[in-house]
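K.L.:
next comes the sequence, and after it the predicted model I'd like to discuss.
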Amino acid sequence: MSDTQTTGDLTYTYRPSLLGAPWQFRLTGDALFWDIGRRSGRAAFHDIRRVRMSYRPVTMQNYRFVTEAWLGDGTRLTVASTSWKSMVEQERLSKPYVDFIRELHRRIAASGASVSFETGMHPLRYWPGFVVFAGMALGLAVLTVRALQLAAWGGAAFIGAFLALFLWHGGNYLRRNRPKTYRPDALPDDLLPR
């Protein structure tokens, strides 16, 4: 991440995969420029139609946030809060990511564009996922109670521990990714890394 004081440009770079080229985004006075491997382009802030912030943990990084911006021509740009550093390590870019995303929102709002600001997953994916999560949690709770009734203490402890872990991770994921809208001057704190 670099900030060029003389031009007012703000740049954010991350590597979405270990073998791929780094993705670079640059905010200028009136546009967002991107360089994504072989693709590059420019979009005026008033051409951005939709922005979605979400929480998307991955195998190697369970604290990862993503902001996606859709342009008028259908192009989707993705900015993530982590970058591949080595074969087994992803680096958190929390502060540069937050600074870039806040400034992107500020410039979009200043352009006067009609933009939809959304959080989480699409409702058609979220609510079925929530129902499956609730069903599995209920099933694990019933199994734990049944194991306790049969005096299978080890099995009850194992299932209970798995249930607690499932509720913690799954509940956190669903809580952060609940579909809703927000204002560009009030970004959702639970979708920004600390």
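P.N.:
Perfect, thanks for sending it. The structure displayed is predicted, hence computed values, not measured ones.
K.L.:
when you work out contacts or count neighbours from here on, use the C-alpha atoms and nothing else.
P.N.:
Fine.
K.L.:
what about the longest helix in the protein?
P.N.:
Using DSSP state H to define each element, the chain has its longest helix at helix 123-149.
K.L.:
now do the helix or strand following that one and helix 123-149, the angle between them.
P.N.:
Next along the chain after helix 123-149, taking DSSP states H and E as the criterion, comes helix 153-176. Going by axes from the mean of the first three to the mean of the last three C-alpha atoms, to 10 degrees, helix 153-176 is angled at 160 degrees with respect to helix 123-149.
K.L.:
mind giving me the packing neighbours of the next helix or strand after helix 153-176?
P.N.:
Along the chain past helix 153-176, the next helix or strand (assigned with DSSP H and E) turns out to be strand 180-181. Packing partners of strand 180-181 (3 or more C-alpha pairs under 8 Å, 6 or more residues apart in numbering; DSSP states H and E): strand 116-119.
K.L.:
report all helices and strands that the strand it packs on contacts.
P.N.:
In this structure, strand 116-119 makes packing contacts with strand 48-55, strand 180-181, judged by 3+ C-alpha pairs under 8 Å, 6+ apart.
K.L.:
other residues contacting the first one?
P.N.:
The contact list for strand 48-55 (C-alpha atoms under 8 Å, 6 or more residues apart in numbering) reads 63-72, 108, 113-121, 173, 176-177, 191.
K.L.:
what of stretch 161-170?
P.N.:
Taking C-alpha under 8 Å, 6+ apart as the criterion, the residues outside stretch 161-170 that touch it are F133, A137, L140, A141.
K.L.:
let's bring in a second one:
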Amino acid sequence: MSTARPEQPTTAGESTLGTRYAYKASLIGSAHEFELTEQGLSWEARGKSGMWPYADIAAVRLSYRPVSMQSRRFRADIEHKSGQSIAIFSTSWQTVALMAPQDRDYRAFIELLHARLRAAQGRIALVGGIGPLTYAGGCLLLALVAIAIAGLLARAVATGEFAGALFLVGFAALFGWQMGGFIWRNKPRLYTFDELPETLLPAPPRNPAK
């Protein structure tokens, strides 16, 4: 690559906020690095690199992808008109037990990417959420688990197993919060440059108190 890259998997300061972004997809290997240049999106990941003119980018998909170690995790899939695609995550592996969020840098980069794509006036699909079939499967799983828990809860109450009933209530609350949030955020949709989906982006930074 012709431009210097930051060694750490974060953006290089206020002067580059939004134009550069990097994250580590695993503890092994180098960071995935991206830069918004005048010519297009420059990227380097998994031993490959490229420069995609903004007008050649065919689609952007934003989604919410929590994992057990980090519930606040977002993903952007960027597809070139050739069919090649790259993924950008809002978190970066730091240690075996730590996946650190990079909310501010990720959001700034994604917002500026959309601004560059809009200025390029290319034909692009802006998609939010997961695929319709995956979404339907998630909804079905949520419904089946809810029915099963309701049946077990009714049986526990009828037989006087109140400790078991309390456990089921706690499990239902936790599962509903995690799976329900995933389904709610990832509803398949199309969005526009004028209105990026807030549920599929980290919260904007708060203004410092004056």
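P.N.:
Happy to help now that I have it. Worth saying up front: this structure is predicted, and the values here are computed from it rather than measured.
K.L.:
which among the contacts of stretch 161-170 of the first structure gets closest to F33 of the first structure?
P.N.:
Of all the contacts of stretch 161-170 of the first structure, the one sitting nearest F33 of the first structure is F133; the distance, using C-alpha to C-alpha, is 39.3 Å.
K.L.:
what is the neighbour count of the closest one?
P.N.:
With neighbours defined by other C-alpha atoms under 10 Å, the count for F133 of the first structure comes to 17.
K.L.:
same check on V169 of the second structure?
P.N.:
Other residues lying near V169 of the second structure total 15 when counted by other C-alpha under 10 Å.
K.L.:
for the counterpart of it in the first structure, which non-adjacent residue is closest in space?
P.N.:
With TM-score structural alignment as the criterion, the equivalent of V169 of the second structure in the first structure is G160. The shortest distance from G160 of the first structure to any residue that is not its chain neighbour, by C-alpha to C-alpha, 6 or more residues apart in numbering, is 5.9 Å, and that residue is T144.
K.L.:
counterpart of that neighbour over in the second structure?
P.N.:
The alignment partner of T144 of the first structure in the second structure, by TM-score structural alignment, is L153.
K.L.:
number of residues surrounding the residue nearest to G160 of the first structure?
P.N.:
The number of residues packed around T144 of the first structure, counting by other C-alpha under 10 Å, is 23.
K.L.:
which SS state does P184 of the first structure fall under?
P.N.:
coil (DSSP: H, G, I helix; E, B strand; the rest coil).
K.L.:
count the residues that sit near it.
P.N.:
Using other C-alpha under 10 Å, P184 of the first structure is surrounded by 22 other residues.
K.L.:
thinking again about what came up before, could I get the helices and strands packed on strand 116-119 of the first structure as JSON lines with mean neighbour count?
P.N.:
Converted to JSON lines, those look like this (neighbours: other C-alpha atoms under 10 Å):
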{"stretch": "strand 48-55", "mean neighbour count": "23"}
{"stretch": "strand 180-181", "mean neighbour count": "14"}
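K.L.:
closest one to S17 of the first structure among those strands?
P.N.:
Ranking these by their distance to S17 of the first structure (criterion: C-alpha to C-alpha) puts strand 48-55 first, at 17.8 Å.
K.L.:
output the contacting helices and strands for the longest helix of the first structure.
P.N.:
Contacts defined by 3+ C-alpha pairs under 8 Å, 6+ apart place helix 123-149 of the first structure against helix 153-176.
K.L.:
the helix it packs on vs the second structure, average distance?
P.N.:
Its match in the second structure and helix 153-176 of the first structure itself, once the structures are fitted together, sit a mean 0.8 Å apart by mean C-alpha distance after the TM-score superposition for the first structure.
K.L.:
buried stuff in that helix?
P.N.:
Within helix 153-176 of the first structure, the residues scored as buried using 16 or more other C-alpha atoms under 10 Å are G155, A156, I159, G160, L163, F166, L167, G170, Y173, L174, R176.
K.L.:
pretty sure the last one contacts P193?
P.N.:
To tie it back to what came earlier, the one meant is R176 of the first structure. No - with contact defined as C-alpha atoms under 8 Å, R176 of the first structure does not count as touching P193 (11.7 Å).
K.L.:
residues in contact with the residue nearest the centre of the second structure?
P.N.:
Of all residues in the second structure, the one closest to the mean position by C-alpha atoms, centre = their mean is F74, 1.7 Å from it. By C-alpha under 8 Å, 6+ apart, the contact list for F74 of the second structure reads L62, S63, Y64, R65, P66, F89, S90, T91, L200, L201, P202.
K.L.:
try 6 Å
P.N.:
With contacts defined as C-alpha atoms under 6 Å, 6 or more residues apart in numbering, the neighbours of F74 of the second structure are S63, Y64, R65, F89, S90.
K.L.:
residue in the first structure matching the second one?
P.N.:
Matched to the first structure by TM-score structural alignment, Y64 of the second structure sits across from Y55.
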